[in-house]
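Student: Predicted model and sequence follow; I will ask about them next.
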Amino acid sequence: MINKTSNKLNLILYIILSCPYFIMAQSILLNEDHSDWENVDLVSSDFDDGQFIDIRELKIANDDNYLFLRFSFDQEIILQDENDITLYLDIDNEITTGNSFNGMGADIIFNFGQKRGNFYGNQIFSIFHNDIGLISSPTVSSTEFEIGIKRQFDFTNLSMANDIKLFIRTSSFLGDYIPNEEEAASYQMKDNIPSFAGDYNIFPDPNADFRVMSYNVLRDQIFEPESKDAYSRILSTVKPDIFCFQEIYDHNATSLLNYLEDLDVINTIQEEWYAIKDGRDLITLSKYPIKFHREVFGNSFLVADVDGQDLIIINCHLPCCDNNNGREEEIDAILSFLRNGLEGNAPYPIISGTPYMILGDMNFVGFASQVESLLTGNIDDNYRFGDDVVLDWDDGLMTDVKPQTTGFPATFTWYNPFGSFSAGRLDYCIYTDATMEATNSYVLNTNGLSQSEIQETGLEIDDVNQASDHLPLIMDFKLLQTSTIDFSDEITIELSPNPFKDYLNIKSDNDVYSIQLIDNNGKIVFFKSLGAHLGKEINIQVTNHLKSGSYTAIIHTKNGYSSKPLIVVN
């Protein structure tokens, strides 16, 4: 008789012996989700001994390319702003080299709040985030942070030894230490731990319904001759169905559409494309008809018809840097506009179950509450913008995609080696997970692609550097359900003349919000939102040159929806 239990134990033992770090070590992904740190031992835990800021816990990990640190505080801070938090790192565990301090020789002393540090070798010289490959997460306020530092430094031929020491201090004046003063954390690098690989696919998921891209193109840089080829390769490779651009100030939507056709990114002869611009810099191109769009406090609200299904996209470019009030104001305005639409009191009433997403360059470098507002529907200024809103159709939170950056154990979307801030996540996509699913997503960074990926895609290593300081976000979505309209028999609607040719009169017993015409294949062939021109008797011109035949008119009124047959004669 075969002993199945013995065979299972032998198999498990074989796996463990074949992979020495199967249990003891795992790859870390800097994505604001700390679950991958659960099996990493605490290096130090020290509560309530800080004068001003109390640093509480420290964990250390590594992979073949990065040293990772996770540390926490007793209060929310912004890591790269207005603090004196400093990392002391002895890269060779040798007290005779570097700056002798706290029982070790600190080769690198880096101040996160000042966003700079020093390297202590034969000479002392200044270093910045790009010199040590620093990645920090999150960019917003938090009590917990995780960072990555490259083990091989770009500014010198030195690299970290297998044995290192480090500590963190919150201030040079009465600051808290972790580990405590007169101590340092010793760490031995673990071998053969590849960086977090991820499961993204650069090419579109064949099982998804559509692909959307968000891309800040750095003040019309996409039109510059020196960037043209890089953009052509990037956009031709990712092939989104919907392009959402930020920072196109000096060109209109038609100019961009024609330009991308010249670059062979799209082909308007083979398929029709739609282009709109809202605000100062937001352009959306879509292979699906755009039924409605409106600027909302500088951001773009649009409705695309994805094979008969409404898809709402809010393309955003929120205020940057330390303008927390401006960001909060625009977030409140977006949430207020959504709430009014969900309640049927907006220029475009939102039908129950309609999928929607909020994406773009959010510039989230301030308060974490701003991110939370887009997940929860919490409006900061209720006096100006009204009540909070329940955003997702299952009454739960919206979902933050957090796509991985290609070739990096992180989710950063912005990187400027000449800027003062380290790589971080500024660009977001937040969506209704009750109505659609992100089946594949990534942030394209050509610097991290393997040689086989370069050959397969035709991209070049330096493409994203030539294009912008932001990286493109690419998401594939599958629709989980379609929105439904509840029709009412109690609404009185009269359409005349019927049959009609160009002009149609709509008469109702209450205000009319919108009308759409649907052909016999279920396709929306005409849509008009009446916006501020509400009324009980409306005369509209249908300009879509409809073919003669029978259609269904769906009229949205203050009291609900009504459906009427309609005949077109041309």
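Tutor: Here it is on my side, so go on. In this text the structure is predicted, and so the values were computed from the model without any measurement.
Student: all contacts plus neighbour counts: C-alpha atoms, from now on.
Tutor: OK.
Student: Give me the three-state assignment for E456.
Tutor: helix (DSSP: H, G, I helix; E, B strand; the rest coil).
Student: cool, I16 as well?
Tutor: In the three-state summary, I16 is assigned as helix, counting by three-state DSSP.
Student: Now do the contacts for it.
Tutor: By C-alpha atoms under 8 Å, 6 or more residues apart in numbering, I16 lies in contact with 22-23.
Student: try D305
Tutor: If a contact means C-alpha under 8 Å, 6+ apart, then D305 has 288-291, 311, 524 as its contacts.
Student: got another, please set it beside the one above:
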Amino acid sequence: MMVLGHVPALPADSQPIRLDGRFEDWDDTKPVLAPSHNTLIRSLRVTNGKDNIFLAVQLNREVTIQTENPLTLLADTDQDPSTGLRVGSFGADVQYKFGSLEAIRYVDGVPTSVPHPEIGISWAPTFSSDRYEISLPLELFGKPGPDRVITLAVAELQDIQATATIVSHRTSRPDATLRELSLEKLSTPHVRILTMNVLYDSLFKKPDTYERIFRALDPDILLLSEVFTHSSDQVIALLDERFPAQNPERRWYGFGRPGKVTISKYPFLATDVILEDLYTVIDVPGFDDGLFVINTHLQCCDYDEMRQEKVDAILGNLRSSREDTYSILYQYQDRPLVLSGDLNLVGESRPYYSLVEGVNADLSAALASTAPTSSKSLVEAVSYHTNTPFTFTWKDDELKWPPGKLDFTFFTVPDINLGKSFVLYTPDMDPDTLRRYGLRESDSLDASDHLPHIVDIAPGKDAPRIR
């Protein structure tokens, strides 16, 4: 048995959907319930933005969407029920099998595998969950515009006909739209932190591209990973030549080990390497006793346990900071803390929730602290592209995975206040904006497969949150 629902146009007071794995912005969209016998799918919501169709899928259990699971998405892209794979009363011209990362087009009734960029699919979160947001470009369904009926379904592969939850959505011109976020750094007392995986030392292979990016973003602190064959002194020399620090000395300070480098226009009060991560205390104006910064890089791909072990180790180090009197963590305990890097959260959700809940996976709830330190908690700086509703920080169309959010920045509250934060994705920026900042459309993806992630922070509650 299939369920068919119709979703009306967005109400005027609704907020724009953002593909961030958070669902408060879906409150105005009515769900269509799945057939009661479905083992995986509970409900489906559909709406549209200016350029994208969005789906919110609620599941009956937590799954990792890009690994083994039976979830599939079907879309009628030509409004012709006689074409494509017949599903109930509509014909699906496009199908996506999440568990195998397979995009399929039906041409003359014949299924043909196509690269995922051809259908433009993306989703959030990237790690395991019992609900997901999914996006497809409206241009996949023909010329974008209001009052077009788009039919989509989610189903379970073992029996598509019996499990399909179908929604017929009439597109509207959204009243709530995203405003473009400028790249300018917030004024004092904010400090700007740039986090970026520079893909096998590409900073040195494409210095012109990075110079344009750094000049446009004007960071005060840079947390770089995949700097394997160059030292922090070599990074400093390149920056001093291409992008001099805006401080009285006109020079950068650096600390690094193979794989990671932390660069700052402010001097370091202390540095250490713990389990290959860079622990630094930086003499940042406004942070009277220094800002504690951890530059980390977790294992990629299928190594869930290794990611969890590293997160457990970080939390364990923070909790034991009051015990080891020789540790940088003891000597600078209770400083405002930023933890940032390429966390590669593509499997289980445990590492993410361990960080935001401060719970070590190897400790019982009764023994675990509810925060990474005795009086603080870590929160995520959720960051969007400057003028589109996406949060992905990684994109490589040559690989089988659609764009995903791999890079994260966390900070302690209440002693840090988040100002402006964003992800720089130049292909979606308009030509006038690119010219204004001296950027090129290709810069973000030419530099690396990871995008620059910017966070402006200030001490305490000195500034409002800007999104």
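Tutor: Ah, there it is. The structure presented is a predicted model; accordingly, all values stated were derived computationally and were not measured.
Student: Shared with the second structure, which of the contacts of D305 of the first structure?
Tutor: Contacts conserved in the second structure for those, using both residues aligned by TM-score structural alignment, their matches' C-alpha atoms under 8 Å: 288-291, 311.
Student: Among those, which one sits closest to S373 of the first structure?
Tutor: Distance ranking of those against S373 of the first structure, using C-alpha to C-alpha, places L311 first at 21.3 Å.
Student: how much space between that closest one and D278 of the first structure?
Tutor: L311 of the first structure is 17 Å from D278 of the first structure, where distance means C-alpha to C-alpha, to the nearest Å.
Student: Check I518 of the first structure too.
Tutor: Taking C-alpha to C-alpha, one finds I518 of the first structure at 27 Å from D278 of the first structure.
Student: Nearest the geometric middle of the second structure, what residue?
Tutor: K405 (2.9 Å; C-alpha atoms, centre = their mean).
Student: Does it touch P125 like I think?
Tutor: Yes. Here K405 of the second structure reaches P125: they are 7.4 Å apart, a contact under C-alpha atoms under 8 Å.
Student: residue in the first structure matching the residue nearest to the centre of the second structure?
Tutor: Per TM-score structural alignment, the equivalent position to K405 of the second structure in the first structure is R425.
Student: got a list of what the closest residue to that match other than its chain neighbours touches?
Tutor: Using C-alpha to C-alpha, 6 or more residues apart in numbering and skipping residues adjacent in sequence, the residue nearest R425 of the first structure is F412, 4.2 Å away. When contacts are counted by C-alpha under 8 Å, 6+ apart, F412 of the first structure touches 135, 404-405, 423-426, 443.
Student: buried sites along the helix of greatest length in the second structure?
Tutor: Assignment by DSSP state H gives helix 304-319 as the longest helix of the second structure. Of the residues in helix 304-319 of the second structure, 304, 307-312, 314-319 count as buried by neighbour count, 16 or more other C-alpha atoms under 10 Å.
Student: Closest one of those residues to Q95 of the second structure?
Tutor: D304 (28.4 Å).
Student: Roughly how far does that closest one sit from T112 of the second structure?
Tutor: 32 Å.
Student: Kindly report the same for Q66 of the second structure.
Tutor: Applying C-alpha to C-alpha to Q66 of the second structure and T112 of the second structure gives a distance of 20 Å.
Student: ok, now N247 of the second structure?
Tutor: For N247 of the second structure, the distance to T112 of the second structure - C-alpha to C-alpha - is 57 Å.
Student: next one: T388 of the second structure
Tutor: Relative to T112 of the second structure, T388 of the second structure is positioned 30 Å away (C-alpha to C-alpha).
Student: Give me the more crowded residue out of the two.
Tutor: T388 (21 against 12; other C-alpha atoms under 10 Å).
Student: The more buried one corresponds to which position in the first structure?
Tutor: Using TM-score structural alignment, T388 of the second structure lines up with F408 in the first structure.
Student: In contact with the residue lying closest to its match once chain neighbours are set aside, which residues?
Tutor: Closest residue in space to F408 of the first structure, ignoring its immediate chain neighbours: G448 at 6.2 Å, by C-alpha to C-alpha, 6+ apart. Contacts for G448 of the first structure (C-alpha under 8 Å, 6+ apart) come out as 406-408, 461.
Student: how about A361 of the second structure, what's its partner in the first structure?
Tutor: So, by TM-score structural alignment, A361 of the second structure is matched to D380.
Student: Now do the residue lying closest to its match once chain neighbours are set aside against L338 of the first structure, distance only.
Tutor: Leaving out its chain neighbours, the residue that sits closest to D380 of the first structure by C-alpha to C-alpha, 6+ apart is D332, at 6.5 Å. Noted for D332 of the first structure: a distance of 10 Å to L338 of the first structure, by C-alpha to C-alpha.
Student: and what of D90 of the first structure?
Tutor: 52 Å.
Student: Give me the mean distance between the single longest strand found in the first structure and the second structure.
Tutor: The longest strand of the first structure (DSSP state E) is strand 66-77. When the second structure is overlaid, strand 66-77 of the first structure sits 0.5 Å from its aligned residues on average, using mean C-alpha distance after the TM-score superposition for the first structure.
Student: which part of the second structure lines up with that strand?
Tutor: Counting by TM-score structural alignment, strand 66-77 of the first structure corresponds to residues 52-63.
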